[in-house]
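Trainee: with the input below, show me the fold.
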Amino acid sequence: MIDNALHENILLVLGLLFAMLLLVMLGQKLRISYPIFLVLAGLALSFVPGLPLIVIDPDLIFLIFLPPLLYQAAWETSWQDFWRWKRPITLLAFGLVFFTSTIVAYVSRAMIPGFTLPLGFLLGGIISPPDAVAATSVLKGVKVPRRVTSILEGESLINDASSLIVFRFALAAVVSGTFVLHDAATTFVLVSTLGLAIGLVVAYGFYLIHRYLPTTPSINTLLTFIAPYVMYLLAEEFHYSGVLAVVSGGLLLSHKSHRVFDADTRLQANSVWASVGFALNGLVFILIGLELPIAVQGLGDYSLKEAITYGLIISVIIILIRLVWMFPAAFVPRWLFRSIRTHETSPGWKGPVIIGWAGMRGVVSLASALSVPLLLSNGQEFPQRNLILFITFVVILVTLVFQGLTLPAIIRLTGIADQEERMPTDAQEAGIRLRLRRVALAHMDLHYSPDMQKNELIKALQQRMLAEAQRTGNLLEALDYDETKRQALQRYHQVLLDVLRVQREELFVLRHEDVFEEEMLRHQEAQLDLDEAKISHMPH
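Mentor: Got it, this is the predicted structure:
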């Protein structure tokens, strides 16, 4: 017999998943970004009479949800773009987080009765990091410069780490009653550096497994799910940054994936990760909305009106802080360093405005607020815990819903277009395809010239690349399988797979040249994967 509590929990999870899918489809119909729609729907569901209160264990989010979501984001991030815009990404992910936490700390101490400075830093660390999924989801389907999306994606990868470090130091200060800036700064560097190192070491270990052990596509896919948990848990076990471990490890494995994954693995892993990532994100956003009753019930000495007022004021402050930060961060380095003016185009005013308005809070902020302990080490109640949780909920709601719904309109009002110095999408695709065909033809001329004279199938392959003729798969289906033609077919498979390998290596070279966008290179890699999969599954 299944335990009743377990039975109810399984039904609840399945019910939430099904409700999430229906709500996402409805949101698509209404053209509302799904994180926004799910939070609003969860908020509405929380008022349904008889619906049980859903209490989220913060460890559930930090341990189950956070590692795979960060790993997926790191895997899909272009290392070239990340490194190209490392300066603005660092200023946002570290500088803005610390600046926001400091301003929130002093404002909340001055505004809220009984709020201390360590509590203010605790709140600031909780609400300082924008949510990665919310921003990218809202920006989908809206034309913005690649610079904007690259900076937002890069910021979201590492701002969770900096905010969680601020949160930990502030929490320790509240619990112990002491805070030493020098010790905190030293610990911050140690926690960050060793977190990065652990992630890289673990990632390299998984790289060796993928490359040298006899894996299958299913094994490889499962290993990609195990990897982020190993990185996160190992770093956290030694009290280092698990977030930075997952990010650094994910970037490394993504960068080396072309050397260890075959076409079947990439196709399978991409499909599985897309579904799992979508489910995890959807569940978290709907759970955010369902947490409202818990946040309201725990206000204690504060009235609902007072708590809402504090939450709205702090929401406005963090929105203004981000907007104010953007312009000095964008232009002061250009004024100070000639090399930046030489190598980077001016961001103008439109890009900073859009990046500044895309600071929507979400999953990590809620998990951090919920992880504040109920009691201090001496057994007393943790001061202001319930108010911190409620303010966090208001900030998430205001930034996610208000900024998320208005961001597309602001993008349209600014009239921003794709101002990158790169060629248009269709030209990029044509350029990549031309480059791949040229390297394939050169490789065939150098290594398979005799085969092209004797083997009609290989000759047909050359003609297809020269004239973009009918796909060779159709020719293969018309073959009669006598021994001579079977040997010719096997040789054809060998040549074509070798040509595809050379083209994939050329894609790796193109990534380092930083001429084409990562999205277009991934698209061409997927095409090569499909061609290889078709050949690999044909009878030999």
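Trainee: from here on, just use CA atoms for contacts and neighbour counts.
Mentor: Will do.
Trainee: counting neighbours, what do you get for Ala427?
Mentor: Ala427 has 12 neighbouring residues, counting by other Cα atoms under 10 Å.
Trainee: so how far is the strand or helix carrying it off the chain centroid?
Mentor: Assigned by DSSP states H and E, Ala427 belongs to helix 425-447. Centroid displacement of helix 425-447 relative to its chain, using Cα atoms, centre = their mean, to the nearest Å, is 31 Å.
Trainee: who are the packing partners of that helix?
Mentor: Helices and strands touching helix 425-447, by 3 or more Cα pairs under 8 Å, 6 or more residues apart in numbering; DSSP states H and E, are helix 456-467, helix 483-513, helix 518-536.
Trainee: again, only this time at 10 Å
Mentor: The contact analysis (3 or more Cα pairs under 10 Å, 6 or more residues apart in numbering; DSSP states H and E) places helix 425-447 against helix 449-454, helix 456-467, helix 483-513, helix 518-536.
Trainee: what's the angle from that helix to helix 518-536?
Mentor: Going by axes from the mean of the first three to the mean of the last three Cα atoms, to 10 degrees, helix 425-447 is angled at 50 degrees with respect to helix 518-536.
Trainee: quick one: buried residues of helix 425-447?
Mentor: 428-429, 432, 436-437, 439-441, 443-444 (16 or more other Cα atoms under 10 Å).
Trainee: contact partners of that helix?
Mentor: If you take Cα atoms under 10 Å, 6 or more residues apart in numbering as the criterion, helix 425-447 is touched by 422-423, 448-452, 458, 461-466, 468, 495-496, 498-507, 510, 515-517, 519-521, 523-524.
Trainee: stretch 229-240 too?
Mentor: By Cα under 10 Å, 6+ apart, stretch 229-240 touches 62-68, 71, 165, 187-188, 190-203, 228, 241-250.
Trainee: which of the residues you listed count as buried?
Mentor: Buried members of the contacts of stretch 229-240, counted by 16+ other Cα under 10 Å: 62, 65-68, 71, 165, 188, 191-192, 194-203, 228, 241-250.
Trainee: please give me the structure for this one as well, since I'd like to look at both together:
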Amino acid sequence: MEILESIILILSLLIIANIVSHYFVSIPPSLLQIAAGILAALFMHVKVYVDTEWFLLAFIAPILFNDGNNFPKRELWKLKGPILGNAIVLVIISTLVGGVFVKFLIPSLPWATAFTLVAVLSPTDPIAVQSIAKKAHIPDKLMHLISGESLINDASGLICFKYGVAATVTGMFSLKDATIDFFHISIIGALVGAIMIWIFNGIRLYLINQGVDDSILHAIIQIIIPFIIYYIAEDVFDVSGVVAVVIAGILNISSSRNMSAFTPEIQLVTSRTWDLVVYVLNGIVFVLLGIEIPFAMEELIHNDNINTFLATILAFAIWIMLVVIRFLWSYIYSTFSKNGDRKITLWSKTRFYDCLMSGISGVRGAVTMVGVLSLPMTIKGGAPFPSRTLLLFVASAVIIFSLLGATILIPLLTKNSAPVAYRGNTFVSDESLNDDNEGESTTTVEFTQNEASRLILEKTIKKLRAEMDEGDTAVYSSVIAEYLYDIRNLGTQNRNSQVLTHQISKRRVKGKKDAELWDICFNCELEAIEELYENNEISSDSYDIATRKIAKYKKEIVHRRYNATVEFFLGYLRRTYLQIKRWIYRSVKSDGIKQMNQDSIKISIAGAKRALTKLQELNQSDNDEFADNLIYIFQRHYEDRLELLQGRYRGRSPQFNSDRMALEVKALSYQRAFVQDMLEQGKISKLTANELRQNINYSEEVMNIDVE
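Mentor: Model (predicted):
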């Protein structure tokens, strides 16, 4: 009963603090959550005892998994040098230098305990600084760096913290054993995380493939993944659960990116469920921090060796030390890195301010608090953990100082404030939306959902085409093309439910006509390969690989037949193999591999163009051997391949993407108006209207998720 009461109380404090934060927007919510916990401890005498194992499992696993899942992978790869430097080298330097500094400030503190304190202070918290970033113009590159390093320094810092705690508890420490063990638990932990998330991704995709698209079910599966991975890594394999969940988060199939297999409803529900979970967990951690501070202060008051005022000064000095170390590291790294002209400029005012902002932006937060609250009460032999109260108070105070420092100093350094963007739109229906209704029969006809969807898309396209002359033609064309494809999919579903309308695959052949059309397309690709080889545009090795691959595909289409489950998992294994192969190729910079990659792109482009030409001839001929919708699906397959290979979308500017997003939102507002118009005219039922509105809302929310 006490556990339930404590949970209800902490959640109530969290709610109150976040409501107050809406009236004091200049104060980070985390500070108000800490204040709520302090007030509860002072006036309600709330005391919460934390168990190390379950606390790490309950808070670390989901928070780090979500951070890894949401971080943009492309930015993670681009900034891999600075991120690894900050997350590993800076953590080691901070732990060593900071440990010596803490030992100098507090001579009575054991060496192991001093290093333990600095290790738990090394992880940074991007969530704490993001609320400040909304009001101050922090450069995107700096935010990506802070977010990226937090993924890895949470792991490296907490592993160092565990060794420090173990050395304090047992009184024994071996640098050699610790180094070997560090690499063992890190590498094996990463492998466990990668394999486990690969299994979970396969299960989720298989469920979708079998038609199990319950959004709540998929959200629950997503939520339990980090807990299972952390538990298996820690208790079954005895490796780092922290590293496992970080790697799993990075490799997880994001519900809002790169996964068209998931419906907009699944994407939306999963994303919002994760928002709720992380929102609550982060808030609980800061409330617990506030609850612990008064009790730590009370014990410090009765401590003859150190008082509260002196402990506060020590915490402030440690925070300044961490900022200085981070600033110096950032300045030195940026000075000597990426100097292609080999000219080193020791002083730069811009670099100075950027590195100073980087130092101040290293805010400590939830992960630091989770670690320090997990400190054991006793050491080997039953004696109390050395200066546990002092460590808890100093860590809490450093978190508060880092939050206050970032809140006050970052806006001063940026010298401007950016408006906070709120969700929603203010598009209002135009009077001209109903112009195309003139001349229509007044007879009431109730459409099915598919028929209504098709009509709404057609009207939206007509409206966008009418506006095209007044806007960016390329933006309008890209949005209209997507709607045309959606209309064609709806038409294909109505005419022939047996034909797949999603992306086709060389390994997914459902009928004789599919196989015959694939055979025609493969012959076209072979003709293109022969022409390239005869013109000496590709090497003999590339020619042999391409022809063998197509011959293998043709043989499989004729002779191999699997049931749906076997086919799915074989395809999943093949995609995994190809992805690993691409990663290896990307990391090996040999001229031969580069040449083969270039030849492969040439072959794919030439083959797709030749196949498209043949498909267009078939579509325009009077031959009824193949259905138009089947030919169209094959055309879409090769068009998508060309768009990808030719980089048709890669060169688009941020302004283009912004304009396209605005137009997509505007088009959705037109669709809402058309739904209401059809409902008022009695062309659709209220149930159909609600279904259509819900689909529009899901599409809009998914766009918002991608922006975030």
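Trainee: which one of the buried residues of helix 425-447 of structure 1 is nearest to Ser108 of structure 1?
Mentor: Gln428 (49.9 Å; Cα to Cα).
Trainee: whichever of the contacts of helix 425-447 of structure 1 end up buried, select them in PyMOL.
Mentor: Only the buried entries of the contacts of helix 425-447 of structure 1 go into this PyMOL selection, using 16+ other Cα under 10 Å:
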select buried, resi 451+452+458+461+462+465+495+496+498+499+500+501+502+503+504+506+507+510+516+517+521+524
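Trainee: please say which position in structure 1 Thr113 of structure 2 maps to.
Mentor: By TM-score structural alignment, Thr113 of structure 2 lines up with Leu119 in structure 1.
Trainee: whichever helix or strand that match is part of vs structure 2 - mean distance after superposition?
Mentor: Assigned by DSSP H and E, Leu119 of structure 1 belongs to helix 117-127. Its aligned residues in structure 2 lie a mean 1.3 Å from helix 117-127 of structure 1 after superposition (mean Cα distance after the TM-score superposition for structure 1).
Trainee: what helices or strands is that helix leaning on?
Mentor: So helix 117-127 of structure 1, by 3+ Cα pairs under 10 Å, 6+ apart, packs with helix 97-111, helix 146-176, helix 304-336, helix 363-370, helix 385-397.
Trainee: what's the matching range in structure 2 for the helix or strand following that helix?
Mentor: Later in the chain than helix 117-127 of structure 1, the nearest helix or strand by DSSP H and E is helix 132-139. Per TM-score structural alignment, the counterpart of helix 132-139 of structure 1 in structure 2 is residues 126-133.
Trainee: what's the matching stretch in contact with?
Mentor: Here stretch 126-133 of structure 2 has contacts from 25-31, 67, 136, 138-140, 143-151, 282, 360-366, 399, 402-403, 406-408, 410-411, 417-418, 420, using Cα under 10 Å, 6+ apart.
Trainee: now the buried members of the residues you listed.
Mentor: Applying a neighbour-count criterion of 16+ other Cα under 10 Å, the buried members of these are 27-31, 67, 136, 138, 143-151, 282, 360-366, 399, 402-403, 406-407, 410-411.
Trainee: secondary structure element for the aligned partner of Ile38 of structure 2 in structure 1?
Mentor: Under the alignment defined by TM-score structural alignment, Ile38 of structure 2 corresponds to Leu43 in structure 1. Assigned by DSSP H and E, Leu43 of structure 1 belongs to helix 34-45.
Trainee: tell me the buried residues in that helix?
Mentor: 34-43.
Trainee: and the gap between the alignment partner in structure 2 of Val201 of structure 1 and Gly382 of structure 2?
Mentor: In structure 2, Val201 of structure 1 lines up with Ile195, judged by TM-score structural alignment. Using Cα to Cα, to the nearest Å, one obtains 40 Å as the distance from Ile195 of structure 2 to Gly382 of structure 2.
Trainee: over to Ala474 of structure 2?
Mentor: For Ala474 of structure 2, the distance to Gly382 of structure 2 equals 72 Å [Cα to Cα].
Trainee: between these two, which has more neighbouring residues?
Mentor: For Ala474 of structure 2 versus Gly382, the count of surrounding residues by other Cα under 10 Å is larger for Ala474: 12 against 9.
Trainee: now the more buried one: which helix or strand?
Mentor: Using DSSP H and E, Ala474 of structure 2 falls within helix 473-495.
Trainee: give the next helix or strand downstream of that helix.
Mentor: Next element after helix 473-495 of structure 2 (DSSP H and E): helix 512-534.
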